[in-house]
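1. Need coordinates for the following:
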Amino acid sequence: MAERKTLTTASGIPVGDNQNSITAGPRGPVLLEDLHLLEKLAHFNRERIPERIVHAKGAGAYGTLTVTKDISAHTKAKLFSEVGKKTELFLRFSTVGGEKGSADAARDPRGFAVKFYTEEGNWDLVGNNTPVFFIRDPLKFPDLIHTQKRNPQTNLPDATAVWDFFSLSPESMHQVTILYSDRGTPRTYRHMNGYGSHTYSLINPAGERTWVKFHVKTNQGIENFTDEEAVKVSGEDPDSATRDLFDAIAKGEFPTWRFCVQLMTEEQANAFPFNPFDLTKVWPHADFPLIEVGTLELNRNPANYFAEVEQAAFSPANLVPGIGPSPDKMLQARLFAYPDAHRYRLGANHQQLPVNAAKATDVNAYQRDGFMTFGDNGGGSPNYEPNSFGGPVEDPSAKLSPLALEGAAAQYDHREGNDDYTQAGDLFRIMSDEQKSHLIGNIVGSMRPVSDEIKYRQIRHFHGADPDYGKGVAEGLGLDIAKVLATE
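-> Model (predicted):
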């Protein structure tokens, strides 16, 4: 048997007794001089960090991206520079609306966030298992999430709030149709796709821009629970997807995904019939086919959940040279909101935590100090720029290419003239009869407690997407579709 290590305090001081507190006699009170006891209790009181507001419960694993197709004509990002190139990564899956103790099988979108440890720094692709979202204007994000959380008085889930918001936000129709189909209850994290969802930009060595959407397509096949199966599994094993992912990797059954892109030129974007940066819509694959550029594999479990999964911090603002943002309003807000959430939850130096730290490049920044600063904190080097003492300097080749903008600064009505029904209707129409039945049944079950006013308003949206969609929900709720349509 290997020699056991000596137990120490967090400061490395040997602990003489970890079984008994220091007391004044066998029956006396505990003494304040028991420094080991004080350290254990004080640290215990601080073991929990603030829970993520969204994506609170998750699972993660390490892996690699292997490039299978050369797209260097579109991007100067070095991770895509040659076929066969491998980049290490960490991927975190999550549910969105529930708390840390919620069930993995709950009806909810799933987060799909990937941190690529590239030689040019970390690139974070922070998306979901759906290619669209409920809203297109970030001003509405806090309102949306409040409806998915608990009622402020009863502390219970609130179907009225959910459907009141959806019925007053027709742009949610596409995502609502996905969420209440069986795609809203994936069987496991391995059996679902991931999407960057937003439009991003690729910049090539000549400074030319191509708009891009990222798709991560499972090789395990899509598998979903029915609503009845999801309810049953949630009661029997609330951690079903977390368990499945860990066990599969532990057994060497490494899950893989096809890493794909859709590409659109600036000229195509300018001539596109709708806003290509609208997060509530997809780009038609017939016009912009998927191009497979790599294979993503997960092959290593974390050694410690808290250190590596709970403290993992992803930000869409982590964009390496050759990959940039777009005018997508939701993305623009996430560029601020995500790193700001990490500064609140983990501290100003969260990038120094091992799971978040850049691995293949030196970090040469002028940020100093703050809670939990690791290393020498820059030593005696200057903490300002420009300076005359050999400090790091900017690299002009990493600048984004100029993007032409037009229009007056104003608050534009994002719903005016927008078609929020066609793509939701298209999705409904390609479903099988069984899939349509499940979708309508799931919606009916969720909407049953809400008022007729909200039901009527939401059913009119379903009818706008497809008459059979609206009629099916109305009949499921025992309502006359003609009366619903006649009521304003």
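2. going forward, measure contacts and count neighbours with C-alpha atoms only.
-> OK.
3. wouldn't Gly294 be in contact with Asp70 here?
-> No - counting by C-alpha atoms under 8 Å, Gly294 does not reach Asp70; the two are 9.3 Å apart.
4. Between these two, point out the one with more neighbours.
-> Gly294 (24 against 16; other C-alpha atoms under 10 Å).
5. Report the buried residues of the longest helix seen in the chain.
-> Longest helix in the chain by number of residues, with DSSP state H as the criterion: helix 329-345. By neighbour count on 16 or more other C-alpha atoms under 10 Å, the buried set for helix 329-345 is 329-335, 337-339, 341-342, 345.
6. Now the element after it, going C-ward?
-> Going down the chain from helix 329-345, the next helix or strand is helix 422-429, by DSSP states H and E.
7. Which residues does that following helix contact?
-> If you take C-alpha atoms under 8 Å, 6 or more residues apart in numbering as the criterion, helix 422-429 is touched by Met173, His174, Gln175, Thr177, Lys281, Val282, Lys436, Gly464, Ala465, Asp466, Tyr469.
8. Give the helix, strand or coil label for His43.
-> Secondary structure assignment for His43 (DSSP: H, G, I helix; E, B strand; the rest coil): helix.
9. go on, Val216?
-> Going by three-state DSSP: Val216 is strand.
10. so it touches Phe259, yeah?
-> Yes - assessed by C-alpha under 8 Å, Val216 is found in contact with Phe259 at 4.6 Å.
11. shared neighbours of those two, anything?
-> Residues touching both Val216 and Phe259 (C-alpha under 8 Å, 6+ apart) are Leu296.
12. Just the residues contacting stretch 210-226, thanks.
-> Residues contacting stretch 210-226 (C-alpha under 8 Å, 6+ apart): 74, 105, 182-188, 190-203, 255-266, 296, 326, 438.
13. Let's see that with 7 Å instead.
-> 74, 182-183, 185-187, 190-203, 255-266 (C-alpha atoms under 7 Å, 6 or more residues apart in numbering).
14. Also stretch 192-208?
-> 72-76, 112, 125-132, 186, 209-218, 222-223, 277, 279, 322-326, 328, 331, 401.
15. now do stretch 91-101
-> 54-62, 104, 108-115, 148-149, 189.
16. Restricted to strands, list those residues.
-> Taking DSSP state E as the definition of strands, those contribute Gly58, Ala59, Gly60, Ala61, Tyr62, Arg110, Gly111, Phe112, Ala113, Val114, Lys115.
17. Compute the distance between the closest residue to the fifth one other than its chain neighbours and Gly63, please.
-> On the basis of C-alpha to C-alpha, 6 or more residues apart in numbering, the spatially nearest residue to Tyr62 that is not a chain neighbour turns out to be Phe90, at 4.4 Å. Here the criterion is C-alpha to C-alpha, to the nearest Å. By it, Phe90 lies 6 Å from Gly63.
18. Here is the second sequence; please produce its structure so I can put it next to the first one:
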Amino acid sequence: MILKMLAFLVMLAASAAATNQDWHPAVDSVLLSQIRENSPADLMSVSNGAPVTYCEVNSTLNKPLIRNAFLMDHVTSMDRERTSGRTLHNQGSGAFGYFEVTHDISHICKAKLFDEIGKKTPVAIRFSPAANEKGAPELNRGARGFSVKFYTEEGNLDLPGLNMPMFFSKNPLKFREFVYALRKDPAVYLYNPMGLWDIIISNPEALNMFLLVFGDRGIPKTYRHMPGYNIHTLQVVNEKGENHFVRLHFTPDAGIKHLTSAEAQKVAATDPDFYTRDLYDAIEKGDYPSWTVSIQIASEADVQSHGWCLFDITRVLPINDFPKYPFAKIVLNRNPKNYFAEIEQLAFCPANLVNGILGAPDKVYEARRFAYADAQLYRLGPNFEKIPVNCPLHVTEYSDSYDEPVGSQATQNAGLLKIKEEEPYNLDQAAELYENEMTADERARLHKTVIAMLTPASSSVQQKVIELFTSVHPDLGNTIAQGLNAR
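-> All right, here's what the predicted structure looks like:
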């Protein structure tokens, strides 16, 4: 019996060595270390840890392949090792670190990750070009994902966001056509910018976001210089049961910096994976990227006075009316040890909330709650939340005949505010962005980018786009029209 147990432990060690794990649920770490020390070095094994002979590894001549356990194990593993790609944000990179509270906001939100100055919570962040397929240059112009997972004592909190403070539409029915417009034309498998112009013409409210995309914000210098935004106005509650409505900002401490189109093309020609490499190298040498986390706060009285536009994700909350209050830091100090296991399988869902954070009352948020969970079920399988990088810090307890689990004693929240959404209108903010927030040089680069992207379009499409830009600001429309006529 002892010999059988030793044999089992040797095989277990071989299997663990094959996966390079430092932990196994069936064996404590000290015993596992001893087993590894006493195990043969460089032992080849199949996936269950069973050793294979030299003959099985090196030759298949004149033998039934179906009986070669090593070959069958390798082929079936290779055939199934890739997961389905994400619908958007398919290409990406990420890292791990911590969230640290620097200022008290417990009077706004009772979530425990905010309840003490100096408190640290582990986080994972994934950065991603929205439209890129895997293998595409990371420096392509476009919106980018900035998604944060907080591993809190109350469960995982997911904030999947963007590097833009607003979204292109407040109607979730428009999302599918937006996705298709960003993808390659299925007939010829080439990118067709006309699809994007059709979206903008049909949804003028998208201009508020695309002025940033076509401007300097469309190409960050690095992920370390890229801001992040949770585009929704979240409803949070404090211990007294008082509701507040907040938007979060993640501002890079290295400063918000960008590349011009010419600079990006030059970098991409020599290093298409520049963003991933820069992030990895910075963390590896101890130059840890960090962000200041700020919050904009609106009260129930503000909702009464400003109306439902506070929840319009195509608009920003005006800084003059709702100033930003810094309250935390995020520092990334660890690179993934296994990209596939820790970044590719990292899954975000807006429905992953903690006590004190109720979510957002707008329809896009409601649609995202379902869409993200459904996408993860398809991409990673029915138990995606059990993948280690997606697991909460505390596992679920199951009742038995001895100890009955105790339910949470948290106070039941009243529920999300019910809002009445109106037809989108944000051209006032687009005009403010163009006229007062962009410098003359930024406007000039915006004109150049739009003219270059619009040149291949038909004259009818060009005219519609010019009219749309003119409605934002006469100078914007006139300059683009002059640039197109000069070509």
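19. Sitting in strands, which of the contacts of stretch 192-208 of the first structure do you find?
-> Counting by DSSP E, the contacts of stretch 192-208 of the first structure place 112, 125-128, 209-218, 323-324 in strands.
20. rewinding a little: show me what the residue nearest to Tyr62 of the first structure aligns to in the second structure.
-> For Phe90 of the first structure, the aligned residue in the second structure is Ala124 (criterion: TM-score structural alignment).
21. Please apply the same query to Leu37 of the first structure.
-> Using TM-score structural alignment as the criterion, Leu37 of the first structure maps onto Leu71 of the second structure.
22. Neighbours of that match, how many?
-> 18.
23. how close does it get to Met78 of the second structure?
-> Distance from Leu71 of the second structure to Met78 of the second structure, by C-alpha to C-alpha: 11 Å.
24. Also His232 of the second structure?
-> 40 Å.
25. And those two? Which one has more around it.
-> Taking other C-alpha under 10 Å, His232 of the second structure and Met78 do not tie; His232 has more neighbours (28 against 10).
26. hang on, the more buried one in a strand?
-> No - if the criterion is three-state DSSP, then His232 of the second structure is coil and not within a strand.
27. Can you tell me what it aligns to in the first structure?
-> Residue pairing (TM-score structural alignment): His232 of the second structure is matched to His198 of the first structure.
28. go on, Val148 of the second structure?
-> Aligned partner of Val148 of the second structure by TM-score structural alignment: Val114.
29. How many residues are close by its match?
-> By other C-alpha under 10 Å, neighbour count at Val114 of the first structure equals 25.
30. Name the secondary structure element that contains the aligned residue in the first structure for Tyr98 of the second structure.
-> Superposed on the first structure with TM-score structural alignment, Tyr98 of the second structure falls opposite Thr64. Applying DSSP H and E as the criterion places Thr64 of the first structure in strand 58-67.
31. Show me what that strand is packed up against.
-> Where contact means 3 or more C-alpha pairs under 7 Å, 6 or more residues apart in numbering; DSSP states H and E, strand 58-67 of the first structure is packed against strand 86-95, strand 291-300.
32. Against Phe116 of the first structure, how distant is the residue nearest to the match of Val148 of the second structure when sequence neighbours are not counted?
-> By the measure of C-alpha to C-alpha, 6+ apart, the closest residue to Val114 of the first structure outside its immediate chain neighbours is Leu91, 4.4 Å from it. Distance of Leu91 of the first structure to Phe116 of the first structure, computed by C-alpha to C-alpha: 9 Å.
33. One more: Arg334 of the first structure?
-> 18 Å.
34. Over to Gln220 of the first structure?
-> Taking C-alpha to C-alpha, one finds Gln220 of the first structure at 22 Å from Phe116 of the first structure.
35. So between these two, which is more surrounded?
-> Phe116 (25 against 13).
36. ok, now which ones touch the closest residue in space to the more buried one that isn't next to it in sequence?
-> Closest residue to Phe116 of the first structure apart from its sequence neighbours, by C-alpha to C-alpha, 6+ apart: Leu89 at 4.4 Å. Residues near Leu89 of the first structure by C-alpha under 7 Å, 6+ apart: Tyr62, Gly63, Thr64, Val114, Lys115, Phe116, Tyr117.
37. My guess is the second one contacts Thr295. True?
-> No - taking contacts as C-alpha atoms under 7 Å, Gly63 of the first structure lies outside contact range of Thr295: 10.5 Å.
38. can you give me the helices in the stretch 101-250 of the second structure?
-> 175-182, 193-202, 207-214 (DSSP state H, counting those that start in this stretch).
39. picking that back up, among the buried residues of helix 329-345 of the first structure, find me the one that's closest to Asp395 of the first structure.
-> Leu335 (21.4 Å; C-alpha to C-alpha).
40. Give the equivalent position in the second structure for that closest one.
-> Checking TM-score structural alignment: Leu335 of the first structure goes with Arg369.
41. Make sure that match is actually in contact with Asn352.
-> No - counting by C-alpha under 7 Å, Arg369 of the second structure stays clear of Asn352, with 8.5 Å between them.
42. any idea how far Asn193 of the first structure is from the spatially most central residue of the first structure?
-> Closest to where the C-alpha atoms of the first structure average out (C-alpha atoms, centre = their mean) is Gly111, at 3.7 Å. When distance is defined by C-alpha to C-alpha, Gly111 of the first structure is 10 Å away from Asn193 of the first structure.
43. Likewise for Ala307 of the first structure?
-> 26 Å.
44. Neighbour count: these two, which is higher?
-> A direct count of neighbours by other C-alpha under 10 Å for Ala307 of the first structure and Asn193 places Asn193 higher, at 23 against 13.
45. Alright, I will stop here.
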